[in-house]
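# Provided below for reference: sequence and predicted model.
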Amino acid sequence: MAGVLQPVLAGVVTALVGFASSFTVVLAGLRAVGATETQAASGLLAVCVASGASAVWLGLRHRLPMSIAWSTPGAALLVATGPVAGGWPAAVGAFVVSGLLIVAAGLFPPLSRAVAAIPKPIAGAMLAGVLLPLCTAPVRALVEVPALAGPVVVVWLLLHRFARRWAVPGALVVAVVAIASTTPPGRLGGAGLGPVFDPTSPAWSLPALAGLAVPLFLVTMAAQNVPGMAVLTGYGYRPPFGSALRVTGLASMAAAPVGGHAVNLAAITAALAAGPDAHPDPDRRWIASVTAGVGLAVLGLGAGVATTLVLLSPPVLIEAVAGLALIGALATALTAAVAEPDAREAAVVTFVVTAAGVTLLGIGGAFWGLLAGGVMLLLFRRRPERPVPPDRRSEPEQGEKPERGRSLESAFGAARTDGAPRD
């Protein structure tokens, strides 16, 4: 019994932290691309159930702690993208296509390797540009609603210092108390208690596919699946990457018609289930990821209440909580963006264009930022030096160039889709 209790408790903590730390980002993203209150609640429930079912299946099938979560960077991308041509049905269509691309990456190894080969600085800069608007929300909230935002930020700072994993959930609890204390009781009583599934027939729009589906696929792969794989390999596991992509891609496609945007390997909470705190025996840690999957699906049943509380609050307050949840991700993305001197300018161009949030031809800024950075990198790539004659190779070279920016594939040691890590 003792051998089961520890990973079960670790799984419960993983589910609670994963849900509380970023469900506000999901709701903000779905509302940004046109979802109604009911559709946003449906989408949150859909990604909870899809993530939970995927985690249970993969954990039982492979006996590995393969934690699954919704795409938090993908939800931030929805906020940055805003309304798409064709409205909410077109956004749902983009979710379906993004899931299909994830399945294709699991079926065709060259596609997943191509995504992993995106230069790490460019991928980091695009993600940083997507996250920046949300991460500035705490500052705006302190100016616009200081009485509500001040306690939230103070609690986040204190917990971030002394109990980091509970920082965002603690800030969320303070925000909920603030919302409840400033909302008339009658409005709180109208919160829906039952689960809500609100299906939408997908529509197809070229701007939505280019400006939302493709960036959502790239962000989910580069910022979630590849790092999630790296976390598992770092703990000594050899997870089947192709199987994970196929399962999460199919789950994303199934969740899309009811509002789910994307599910993937967990990167942020993966260590809670895969690390030694889950269980001293690595062969028993899969119990934690399966428990987390069940817990996340159960927590999704309260999506209606969560959505109502979010809608009753000042929008900037919920955005502030979401921004606090993404501060760490922004720091990691910015570090990756400027780490390689040769690609630094191209990364800055990617970041600036993405963060600008411009929409051209109906296509959002993430696509144009990635394109601008790629063009910049190609145009200003330094030519390799001429080979040194054999009789002069022992002489030191003057002005030797630093190593070029590594791709995501080399940086993370991305695994082949058959699950065997690269040597």
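Now that the structure is in, tell me what you want to look at.
# contacts, neighbours, all on C-alpha from now
Will do.
# all strands of this structure, in order?
Counting by DSSP state E, the chain has strands at residues 68-70, 263-265.
# so what does the last one touch, helix or strand wise?
Other helices and strands packing on strand 263-265, by 3 or more CA pairs under 8 Å, 6 or more residues apart in numbering; DSSP states H and E, are helix 37-62, strand 68-70, helix 241-255.
# for stretch 302-311, which positions count as buried?
Buried residues in stretch 302-311, counted by 16 or more other CA atoms under 10 Å: G302, A303, G304, V305, A306, T307, T308, L309, V310.
# what's the distance between the spatially closest residue to the fifth one that is not a sequence neighbour and A262?
Nearest residue to A306, sequence neighbours excluded (CA to CA, 6 or more residues apart in numbering): A41, at 7.9 Å. Between A41 and A262 the computed distance is 15 Å (CA to CA, to the nearest Å).
# kindly report the same for A256.
Noted for A256: a distance of 8 Å to A262, by CA to CA.
# which neighbours do the two share?
Between them, A256 and A262 share these contacting residues under CA atoms under 8 Å, 6 or more residues apart in numbering: F95.
# re the thing from before, out of the helices and strands packed on strand 263-265, which one sits most buried?
Scoring the helices and strands packed on strand 263-265 by mean neighbour count under mean count of other CA atoms under 10 Å gives strand 68-70 as the most buried, with a mean of 32.
# other SSEs contacting that one?
The contact analysis (3+ CA pairs under 8 Å, 6+ apart) places strand 68-70 against helix 37-62, strand 263-265.
# the structure to be compared is supplied as follows:
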Amino acid sequence: MLRPVSAGIISGLVAFTSSFVVVLAGLEAVGASPAQAASGLLAVSVLMGLCSMLLSLRTRLPITVAWSTPGAALLAATGAVDGGWPAAVGAFVLVGVLIVLTGLVPALGALMARIPTPIAQAMLAGVLFQLRLGPVLGVAANPLAVAPVIVVWALAQRLSPRWASPLAFLAASVVIVVSLTAAPSPSAAPPLLPAVELTVPTLTVGAGVGVALPLYLVTMAAQNVPGVAVMRSLGYEVPWRASMVTTGLGTMIGAPIGGHGVNLAAITAALAAGPEAGEDRQRRWIASTASGVVLVLCGLGATAFAQLIALAPEGVIPAVAGLALLGTFVASLRSALAEPEEQLPAGVTVLIAASGIAVAGISAAFWALLVGLALGALLRAGRRTGSAHSG
């Protein structure tokens, strides 16, 4: 019993502390106020904990649910949305609907599977590019505050890579506390108790096409599909329909509270489903259940975490976010360029997504995906024609 519980606690702590900064940054980028962003962090944390517990208890499988860190990074790169924060919330609801439909309608899942993996991963790599500059720009702007965070992260990568991002956040917290000791005391204590901020969803064409569609594709390509693959490699078959319906409904419920969505865990999936959760494979579901409890408790501290982030010196938080996304950026870039025949359209996709341009109120991620798919189709048609003529 002890090993599954301890593995679950580690899984929950790593899942939350490694990238909650990215979640807050993404929500504020698409129009959320600090209070609304804290509410969104509360929503996704509690919901991914509850969904983890529900799926684990129902299936007796170590299924863990997470927020989409790549999805949050996409929001941070997208910026202001046509229609403001209510339209972004409407896009989150639409993503939940699409995920539910993916579980219920096999044809939709088959359609998603036809999108070339290099193009989807290239879009993600381009989206992450600007955020990856955070450590570089931060150390140039504020070296005394940012350099210790980078050093701690680098040493952790050498000694215990799993804890690199959480330890970088811990180092950032120390930097924040030290900086506050030299600052005048605030006249009033900031709010620390969890608070829910409700938003009535609306939906615009720009938000639907420029936010919902890329967010859905990133969630599927970078979270749900790899999450199933990780679990399969560990000998577990994830119930696809139940998982998609559960996480899709969770996304729809959390959207009006500010959450951008929940999905199957990919990076942290092995923490609760691997050997560290005990030799008895039939009892590893206890680890994912314990992870869910930890995530709910972390979510209740969302307002306090958001307040801590708001007090950070210049450059510290972008550096933490950039370091948290480095592994995802490298993996997506490697996957994008893995197939020689797809390298050119994938490269174009990366460049357009990294540009951050918005045309007709629609984000660069959508245009990157559209151009990459079109160029890839054109080149494949040309190769088929050439092969037919040579035959």
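Great, that's in hand. Quick caveat: nothing in here was measured; it's all calculated off a predicted structure.
# one step back: present the helices and strands packed on strand 68-70 of structure 1 as CSV; the columns should include distance to G374 of structure 1.
CSV is the format used below for these (distance: least, CA to CA, whole Å):
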stretch, distance to G374 of structure 1
helix 37-62, 32
strand 263-265, 25
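# so for L188 of structure 1, which of the ones you listed sits nearest?
helix 37-62 (14.7 Å; CA to CA).
# okay, the closest one sits on what stretch of structure 2?
With TM-score structural alignment applied, helix 37-62 of structure 1 matches the range 34-59 in structure 2.
# just give me the mean distance for that stretch relative to structure 1.
For stretch 34-59 of structure 2, the mean deviation from structure 1 after alignment is 0.5 Å (mean CA distance after the TM-score superposition for structure 1).
# mind checking how far that stretch is from the chain centre?
13 Å (CA atoms, centre = their mean, to the nearest Å).
# check stretch 85-104 of structure 1 too.
Stretch 85-104 of structure 1 sits 16 Å away from the centroid of its parent chain (CA atoms, centre = their mean).
# try stretch 276-292 of structure 2
In terms of CA atoms, centre = their mean, the centre of stretch 276-292 of structure 2 is set 23 Å apart from its chain centre.
# could you work out the end-to-end span of it for me?
Stretch 276-292 of structure 2 has an end-to-end distance of 17 Å (CA to CA).
# give me the buried positions along it.
276-278, 281, 283-292.
# how about those residues in CSV, adding distance to V218 of structure 2?
Formatted as CSV, those follow (distance: CA to CA, whole Å):
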residue, distance to V218 of structure 2
E276, 29
A277, 29
G278, 32
R281, 31
R283, 32
R284, 28
W285, 27
I286, 29
A287, 27
S288, 24
T289, 26
A290, 27
S291, 24
G292, 23
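# restricted to helices, list those.
Within these, residues falling in helices by DSSP state H are W285, I286, A287, S288, T289, A290, S291, G292.
# ok, the fifth one to L249 of structure 2 distance?
Meaning T289 of structure 2. Distance of T289 of structure 2 to L249 of structure 2, given as CA to CA: 19 Å.
# which of the ones in helices among the buried residues of stretch 276-292 of structure 2 sits closest to A195 of structure 2?
G292 (20.2 Å).
# for the closest one, give me its contacts.
By CA under 8 Å, 6+ apart, G292 of structure 2 lies in contact with G8, G12, M48, G49, L50, C51, S52, M53, T64.
# which one of the ones in helices among the buried residues of stretch 276-292 of structure 2 is nearest to G84 of structure 2?
Nearest member of these to G84 of structure 2, counting by CA to CA, is G292, at 31.9 Å.
# can you pull out the helices in the stretch 251-400 of structure 1?
270-274, 286-299, 303-312, 315-338, 344-356, 365-379 (DSSP state H, counting those that start in this stretch).
# mean shift of the fourth one relative to structure 2?
In the superposition against structure 2, helix 315-338 of structure 1 averages 1.0 Å from its aligned positions (mean CA distance after the TM-score superposition for structure 1).
# try the third one
Between helix 303-312 of structure 1 and its aligned stretch in structure 2, the superposed structures give an average distance of 0.9 Å (mean CA distance after the TM-score superposition for structure 1).
# same check on the first one?
On superposition with structure 2, the average gap between helix 270-274 of structure 1 and its aligned counterparts reaches 0.5 Å (mean CA distance after the TM-score superposition for structure 1).
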